[in-house]
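1. Structure for this input, please:
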Amino acid sequence: MSAQAPALPQPAAGFAPPSVALCTIGLAMASFMQVLDTTIANVSLPTIAGNLGASSQQATWVITSFAVSTAIALPLTGWLSRRFGERRLFVWATLAFVITSLLCGLAQSMGMLVLSRALQGFVAGPMYPITQSLLVSIYPREKRGQALALLAMITVVAPICGPILGGWITDNYSWEWIFLINVPLGIFAALVVGSQLKGRPEHIDTPKMDYVGLVTLVIGVGALQLVLDLGNDEDWFASTKIVVLSCVAVVSLAVFLIWELSDKDPIVDLRLFRHRNFRAGTLAMVVAYAAFFSVALMMPLWLQRDMGYTAIWAGLATAPIGVLPVILAPLVGKYASRYDMRMLASIAFVFLSLTSFMRSGFNLQVDFQHVAGVQLIMGVGVALFFMPVLQILLSDLDGREIAAGSGLATFLRTLGGSFAASLTTWLWAHRTQQHHAHLTEHVSAYTPGMQEQVLAMGHGDLQHGAALLNNIIDHQASQMGFNDIFYLLGWTFLAIIAFLWLAKPPFGAGAGAASAGGH
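-> Coordinates of the predicted model:
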């Protein structure tokens, strides 16, 4: 494969499904179902652990196994689509997702559930990038922005709906139904898209399997994901397990990178980074999604841990972030092409930065309306963020490269989210400890009037009063750590704007493919 791949015509050029609207509904439903499953089990973990006789620590593998398998499968999308065709890969992956969802719902032990979730995550890997590629292909060039805006809306709304829907299903029915609801949805999506895209012309290769790339990818990503997931619990590099896993990840990924860049037919085409807009857009997407993921992780945790909200109320307080993206998505899709994508995304990051700085001023007395109001304002940034950045990173890829590029960018975005989750959790705990130590420096039994205040708090019981005081300090220290992280996130969102302006127009999806090799 030469350094500059020839620009190929879109494989489905001139093809239109019998009903673009019905095909779009099928593709959107599959994507929503897959993205929803990344978060729908989160609030149900205590119930699942109790019903299956497992510990809460073991229950977290329900999330981890899905994330690890998805991350491993994502970069294989390009190779699989070249080997089997995009339509066939979509239908097979969606039906496999249905079967693995059924296995999750029927699981009678934690081991069986974790294995089923790992299989579900693996078959889910290609679904999002293939959906993106198919959605782009069935719309004329001037309407592709609308297709990407729809996908961006799903990417934002589905993870928000996950905890609320998961909590409601678990409370009112049983946890098995958070997986079983995928069965009818998946069958519908596979049948609709399969029939609508029948006869779609596709360019199918017979690339040889890159076994070295596949093995080093599975080992490297698997070990890295385990490091990120287990790091906080194992006290990071004080643990031999984390050190060994880190060494395995570094060596495997180093071999993977060297092999993929030198192999004639790599399983992951890292040469896509020769495209200037793909480089700049992917960098912006990964960092921005990592920061966005940190916000999405911290808000429900903070509301439940420090503000005393239940899981459902925490979900309702954070849900307004999805309101404006739903309303604005059609408008962004229709009119965004009239503007510079870099400018739209820059406006988005200003809003995301502003709301982060607003949260850095929160205290333990902040009310529901204020929390929900800031989430609502953040929705403006979210509505203007995903679609323009997606369009930038896809803009100089040719038709054959779109599925591979989307898979690679989504893979890196997923890893960025995992890294952000671990880093944010660690940083929050670290800053909380520092603030706790600083606050207790000013509290002493010998401070004038302190014993009287503690006795009053404990209604005459000094030990009870001291415990109540320590609890107050714990929450205050946690709040100060929360504020520190959001202050940092505010500056992070502003810094991402610089990455955007490394890209160059035109930004129509696939528009720059012909000249991309020179970037």
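
2. going forward, measure contacts and count neighbours with C-alpha atoms only.
-> Will do.

3. was I right about Leu364 contacting Gln479?
-> Yes. Counting by C-alpha atoms under 8 Å, Leu364 touches Gln479, with 7.0 Å between them.

4. here's the other one to compare against:
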Amino acid sequence: MAGNVATSAVINRGMVTATVMLATLMQALDTTIANVALPYMQGSLAATSDQINWVLTSYIVAAAIITPATGWLEARFGRKPLFLTAVIGFIVTSMLCGAAVSLAQMVMFRLLQGIFGAPLVPLSQSVLLDAYPQEQQGQAMAVFGLGVMLGPILGPTLGGWLTDSYTWRWVFYVNLPLGVLCAFGIFLFLGRRADRPLARRLDWLGFASLSLGIGALQLLLDRGERLDWFASREIQLEAALCVLGIYLFTVHSLTASDTFIDLALFRDRNYVIGIMLIFIVGVVLLATLSLLTPYLERLMNYPVLTAGLVLAPRGVGTMAAMLLAGQLIRFVDARLLIATGLGITAFSLHLMTGFTPDVAQGTLVRTGLLQGFGIGFVFVALGTVAFGTLPPALRTQGTGLFNLMRNIGASIGISVMGYLLVRNSAVTQAGLVEHVTPFRQVIRDHAQQLGIATVHGRAALAQLVTAQAEAVAFIDNFKLMMFVSLLAIPLAMLVQRPRRPPGKEGQAGTLAEA
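-> Next up is the predicted model:
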């Protein structure tokens, strides 16, 4: 019987891999694809600029709350039923989002879409880890990483093209073909998990307190910039609720016998270091992307679609690095791969500190390829070592927390970089304005070229000063991201090289039989 399971796993492994790749890509795309369509939704749904942002906020908060519960949901309902329900629910709510005729409907449907989408990425990663023996898990993480990393990169490009060519509703309808293929793949090729963990009673206090902390944190990060951070009573309240929720969850977890998140996860050194490093990857990857998009669109006046096409090559670099790292990790110390990837990422950010408002497209493409290559190396090696020593029974819960930390890192990175961009731009602009006097020869030369005696000329000079101030602020942020990447390298050196267990192809059978 064991032999049959192993054979089944080998036969179905390719189809299962393709299926979970679709699920991962579908969910990862939806984290960014709707962003470019917000201005079009705003007019169609008769919403203000503040109200329309709830389309993004509702999805992010719902997904953040449900992601840590994936392990318990799998144990309670089974992996295949949960996976199938999540995919079908994601398809249905995507269609409802596309058909929404009011802001209230859209926010409600996006919240439901976030709930159904939350388990997709943790389940996909857990399924792949169970499908492949340890010596091939680097290749499995390479495939998984393609979906996770390419989704946010391709999302704005695809969203811009769909919105320009059709209507904003197609950024949701595009999930239908992907979702249908994914659902059929799960139904046909994903069997029942042989080593399904025992269902435990839901720790309601742990779940509620963690949900309160995470939900308040995501609201704070998403709305902080628009509400001027702690000058707003709403942000102050959300910060207090976040601290209260995390405090209650921590105290409860340390004193209760049966907790929402199994504390055995934190006894695995590699896993703990892994979630710390994936947090940093989330900060660097998504924060850099969030900086580059306005850099191209505001400072360089690129159309949305052109900006997306210029950013797309970093996806090519990521893909190449992941495929290469998936092979190298069988022979090369994972710590070396992580350190190399972080070093390449830091070097690419160093090159970006030389950007100007008229930087050549070739330079943008080269730095994007290089940065994508570095991040790809890190992600594959990190996914392999973080779960290489984790017991299989803890994998789904572990992947849920792993992906939650990546998403929180991304949210914090985007919010902090956005705040620093506005602050540094204002400070730099104030400093530049002090030097705009008629006594400086360079100012007199520009004044003549711009025709500063006219209203149009003075406006052009003010616009030039603002653009230069923003460029300096962007460069300061790129420099900060470079130092963050470099400081993560010593942390990677603390990872212990996992000892290879007795290799049995049959142990991989739990993937196809999951």
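
5. TM-score for these two?
-> TM-score for the superposed chains, counting by TM-score structural alignment, normalised by the length of structure 2: 0.93, backed by 500 aligned residues with a C-alpha RMSD of 2.1 Å.

6. Which neighbours do Leu364 and Gln479 of structure 1 have in common?
-> Residues touching both Leu364 of structure 1 and Gln479 (C-alpha atoms under 8 Å, 6 or more residues apart in numbering): Asp306.

7. The two: which is more packed in?
-> Gln479 (23 against 13; other C-alpha atoms under 10 Å).

8. aligned partner of the more buried one in structure 2?
-> Residue pairing (TM-score structural alignment): Gln479 of structure 1 is matched to Ala471 of structure 2.

9. How much space separates Val283 of structure 2 from Ile443 of structure 2?
-> Computed as C-alpha to C-alpha, to the nearest Å, the Val283 of structure 2 to Ile443 of structure 2 distance reads 39 Å.

10. do the same with Asp164 of structure 2
-> Counting by C-alpha to C-alpha, the gap from Asp164 of structure 2 to Ile443 of structure 2 is 41 Å.

11. now swap in Gly400 of structure 2 and tell me
-> 56 Å.

12. So between these two, which is more surrounded?
-> Gly400 (25 against 15).

13. if I line the two up, what does that one land on in structure 1?
-> Checking TM-score structural alignment: Gly400 of structure 2 goes with Gly407.

14. same thing with Met95 of structure 2?
-> Checking TM-score structural alignment: Met95 of structure 2 goes with Leu102.

15. now Ala460 of structure 2
-> With TM-score structural alignment as the criterion, Ala460 of structure 2 matches Leu468.

16. Tell me, how many residues neighbour that match?
-> 15.

17. Please state the offset of the host helix or strand of it from the chain centre?
-> Element membership of Leu468 of structure 1, judged by DSSP states H and E, is helix 462-500. Averaging C-alpha coordinates over helix 462-500 of structure 1 and over its chain gives two centres that are 23 Å apart (C-alpha atoms, centre = their mean, to the nearest Å).

18. Does anything pack onto that helix? Which helices or strands?
-> In terms of contacts (3 or more C-alpha pairs under 8 Å, 6 or more residues apart in numbering; DSSP states H and E), helix 462-500 of structure 1 is packed against helix 276-305, helix 341-359, helix 402-440, helix 450-457.

19. can I get those in TSV with distance to Phe499 of structure 1?
-> As requested, these are exported to TSV (distance: least, C-alpha to C-alpha, whole Å):
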stretch	distance to Phe499 of structure 1
helix 276-305	6
helix 341-359	10
helix 402-440	15
helix 450-457	53
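
20. who wins for proximity to Ala28 of structure 1 among those?
-> Proximity of these to Ala28 of structure 1 was assessed by C-alpha to C-alpha; the nearest stretch is helix 402-440, lying at 16.0 Å.
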